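J.: Dropping the sequence and predicted coords here.
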Amino acid sequence: MTPLPTAQLAVLGAVGLVLGWLVKPISVALAGQAWLVSWTQPAVLLFVALAVGATARATQQQRRGKGASLEAHQGVNRLALGRATAYVGALVAGVYGGYAVAWLGIPSDYAHRRLLWSGLAALAAAGVVGCGVLLERACRIVEDDDED
């Protein structure tokens, strides 16, 4: 299995950016008000990033022989978790980033709050991507050339 392609993460981030930029006009048209972003969204994303990062660190230590050994099925599960969190995190980072961009230049207290919390959520989601990639890398098995 090849390492996680950076281009795929960039494409998902770009798709999320466009979707996030479209959220504001669509939510205003459908619900009559813009999507509310508060401190909870970046806090939850930060918690997810910390949990995945801790799992990556534990996996790396288990692969080095420190602590309990890593079973094969655990490694595969953690690899899938790392890839999934990286993919979803890239999309979510793009959505929150696009939503933040949609509020740029609007002189309103509500706009500034949405811009702040959306930007922080985008940064926290980028942390989820980074930790997902670290977890995926921690599960990598180095192939020996002498085993032919």
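T.: Thanks, I have it.

J.: Only C-alpha atoms from now on, for both contacts and neighbour counts.
T.: OK.

J.: Count the neighbours of residue 113 for me.
T.: 17 (other Cα atoms under 10 Å).

J.: so it, which of the three states?
T.: helix (DSSP: H, G, I helix; E, B strand; the rest coil).

J.: Then the one 5 residues further on?
T.: On the three-state scheme (three-state DSSP), residue 118 is labelled helix.

J.: now swap in residue 51 and tell me
T.: With three-state DSSP as the criterion, residue 51 reads helix.

J.: cool, residue 33 as well?
T.: Per three-state DSSP, residue 33 ends up coil.

J.: Just to check, it is in contact with residue 25?
T.: No. At 9.0 Å, residue 33 does not count as touching residue 25 under the criterion of Cα atoms under 8 Å.

J.: Among the two, which residue is more densely surrounded?
T.: Ranked by neighbour count (other Cα under 10 Å), residue 33 and residue 25 place residue 25 first, with 15 against 12.

J.: ok, the nearest residue to the more buried one once chain neighbours are set aside - contacts?
T.: In this structure, residue 25 finds its nearest non-sequential neighbour in residue 34, 7.5 Å apart by Cα to Cα, 6 or more residues apart in numbering. Residues near residue 34 by Cα atoms under 8 Å, 6 or more residues apart in numbering: 24, 25, 27, 28.

J.: alright, now check it against this:
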Amino acid sequence: MSADPSGEPPAGRLRPTTAGALTLWGVVGLVGGWALRPLAEQVRDTAPIVTWAQPLALLLVAAILGATAFFTWRTLHVHEERLEPQQAVNRLVLARACALVGALVAGGYLGYALSWVGVDTELGSQRVWRSVIAGLAGIAIVVTSLLLERACRVKTEEHES
């Protein structure tokens, strides 16, 4: 098969999630999270509180994605079994969506944490640290999503020889 001059992958193949897309969603989240505190204070006279539920829920999502990536990789590459086409597509779509949303969430929480840096209030430092932990959990979602996306890759006939 000859390569397409436009650089597009052959029909029926998907490219991995790009760093550019993840960066774009992360920056959008960063700006949104940074803008949330002043907007909330202007509209509601108080900024949102970050409880432990948010970072723990994000860590749970990252753990589920990591386990799914491990079991998918093991099924395809160790046991050399095949997934049903619908299962493979579902896992790939899940991985891509979670990677993009994870970047948005990570940026949002890290932006919210940045908006509290230097603000001396009763709950300011608590909001910073919990937001940073939630942002790191968002990054964990991105990483495990990319691992799941990578686990969904299968060898093609042209790469086996």
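T.: Cool, got the structure. Note that the structure is a prediction, hence the values are computed from the model and not measured.

J.: if we can go back for a sec, can you tell me which of the contacts of residue 34 of structure 1 lies closest to residue 105 of structure 1?
T.: Residue 105 of structure 1 lies nearest to residue 24 out of the contacts of residue 34 of structure 1, by Cα to Cα, at 14.0 Å.

J.: if I look at the closest one, how far off is residue 77 of structure 1?
T.: In this view, residue 24 of structure 1 and residue 77 of structure 1 are 36 Å apart by Cα to Cα, to the nearest Å.

J.: Show me which residues of stretch 88-106 of structure 1 are buried.
T.: The neighbour-count check on stretch 88-106 of structure 1 (16 or more other Cα atoms under 10 Å) flags 88-103 as buried.

J.: Pull the contacting residues for the equivalent of residue 115 of structure 1 over in structure 2.
T.: Counting by TM-score structural alignment, residue 115 of structure 1 lines up with residue 128 in structure 2. By Cα under 8 Å, 6+ apart, the residues touching residue 128 of structure 2 are 112, 113, 114, 116, 117.

J.: Isn't the first one up against residue 29?
T.: No. In this structure, residue 112 of structure 2 is not within contact of residue 29 by Cα under 8 Å, at 9.2 Å.

J.: Of the contacts of residue 128 of structure 2, which pair is most distant in space?
T.: 112 and 117 (9.2 Å).

J.: before we move on, the earlier item: residue 72 of structure 1: which of the buried residues of stretch 88-106 of structure 1 is nearest?
T.: residue 88 (24.3 Å).

J.: excluding its backbone neighbours, what's nearest the equivalent of that closest one over in structure 2?
T.: Matched by TM-score structural alignment, residue 88 of structure 1 corresponds to residue 101 in structure 2. Nearest residue to residue 101 of structure 2, sequence neighbours excluded (Cα to Cα, 6+ apart): residue 25, at 7.6 Å.

J.: Hmm, residue 88 and residue 130 of structure 1 touching each other?
T.: No. Counting by Cα under 8 Å, residue 130 of structure 1 stays clear of residue 88, with 11.6 Å between them.

J.: quick one: which of the buried residues of stretch 88-106 of structure 1 is nearest to residue 67 of structure 1?
T.: The closest of the buried residues of stretch 88-106 of structure 1, once distances to residue 67 of structure 1 are taken by Cα to Cα, is residue 89, at 29.3 Å.

J.: Show me what the strand or helix carrying the closest one is packed against.
T.: For residue 89 of structure 1, the element it lies in under DSSP states H and E is helix 72-102. When contacts are defined as 3 or more Cα pairs under 8 Å, 6 or more residues apart in numbering; DSSP states H and E, helix 72-102 of structure 1 packs onto helix 6-31, helix 109-138.

J.: and that helix, how far out from the chain's middle?
T.: 4 Å (Cα atoms, centre = their mean, to the nearest Å).
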